[in-house]
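1. okay, sequence plus prediction incoming.
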Amino acid sequence: MRLLPWTGTDGKACYLSTDDPGSLLSRLADDVEASQLASAETVLAGARAVLHDGKSGERAVRFALTRAVESLGDVLRIAVSRGERIPGRDT
């Protein structure tokens, strides 16, 4: 079972049951993960810039933190998903 990089409409985790990493849904999940990781890099750079700017106001800091929290959630989901797919991993 693969934890997908998105949740259902109810906010619950979505899983994919397939042995084919080349399936259409597996490739879509890979593409979404790649996009989320690229976005996280951009968010991290922006958050660093806000934090290094002593003139950043509360709104800018709150915005940067909100985006960083969202990105961290995505990255953690990806890490868990990939960790669960490591061959020989104890379940």
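-> Nice, thanks for sending it over. Residues are numbered from 1 along each chain as shown.
2. use CA for all of it now, contacts and neighbours both
-> Will do.
3. assign Ala49 to helix, strand or coil.
-> helix (DSSP: H, G, I helix; E, B strand; the rest coil).
4. and the gap between the residue lying farthest from the centre of the chain and Thr42?
-> Using C-alpha atoms, centre = their mean, the residue of the chain lying farthest from its centre is Lys55. It sits 29.6 Å away. Counting by C-alpha to C-alpha, to the nearest Å, the separation of Lys55 from Thr42 is 21 Å.
5. and for Val75?
-> 13 Å.
6. higher neighbour count, these two?
-> Between Val75 and Thr42, counted using other C-alpha atoms under 10 Å, Val75 has the larger neighbour count: 18 against 14.
7. alright, now check it against this:
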Amino acid sequence: MTAHDELRLLPWAGRDGKPCYLSTDNPGGYVSRLADHIEAFQLGLAYQLLEHSSQVLDDETKDPEELNLLATQLASALRDVLRVATSRGRCQVAPGRS
């Protein structure tokens, strides 16, 4: 997934929310495979949440607490998807925003 001598942004944060990076020559190693699995899970969860959000937003009887929860979950999923995109080199994120 990463070129030689290139760091891979991992799909989880380290201490104090700082980004974690992996440096390896083995894209099939344990941490690389774990990161691939977590990224796939995050992308799948974002897709499911997007589908669910359509149902919630179409229902005019939803209370503000449920809408707030939905917004919080969508923001979290978007953060994960942006991290995956950045890791895969398909998205440039402003410094300090990973």
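-> Received the coordinates, thanks. Bear in mind that the values here come from a model prediction, so they are computed numbers and not experimental data.
8. superposed, what's their TM-score?
-> Once superposed, the chains reach a TM-score of 0.87 (TM-score structural alignment, normalised by the length of structure 1), with 84 aligned residues with a C-alpha RMSD of 1.1 Å.
9. quick one on the thing from earlier: corresponding residue for the residue farthest from the centre of structure 1 in structure 2?
-> Using TM-score structural alignment to pair residues, one finds that Lys55 of structure 1 aligns to Thr61 in structure 2.
10. equivalent analysis for Asp31 of structure 1, please.
-> Checking TM-score structural alignment: Asp31 of structure 1 goes with His37.
11. what's the local residue count around that match?
-> 12.
12. what's the strand or helix carrying it packed up against?
-> Secondary structure from DSSP states H and E places His37 of structure 2 in helix 30-58. The contact analysis (3 or more C-alpha pairs under 8 Å, 6 or more residues apart in numbering; DSSP states H and E) places helix 30-58 of structure 2 against strand 8-13, helix 64-87.
13. what span of structure 1 is the first one aligned with?
-> Against structure 1, the aligned range for strand 8-13 of structure 2 is residues 2-7 (TM-score structural alignment).
14. what's the mean distance for the matching stretch versus structure 2?
-> Aligned to structure 2 and superposed, stretch 2-7 of structure 1 gives a mean residue distance of 0.2 Å (mean C-alpha distance after the TM-score superposition for structure 1).
15. ok, and what's touching that stretch?
-> Identification of contacts with stretch 2-7 of structure 1 by C-alpha atoms under 8 Å, 6 or more residues apart in numbering yields 13-18, 29, 32-33, 74, 77-78, 80-81, 84-85.
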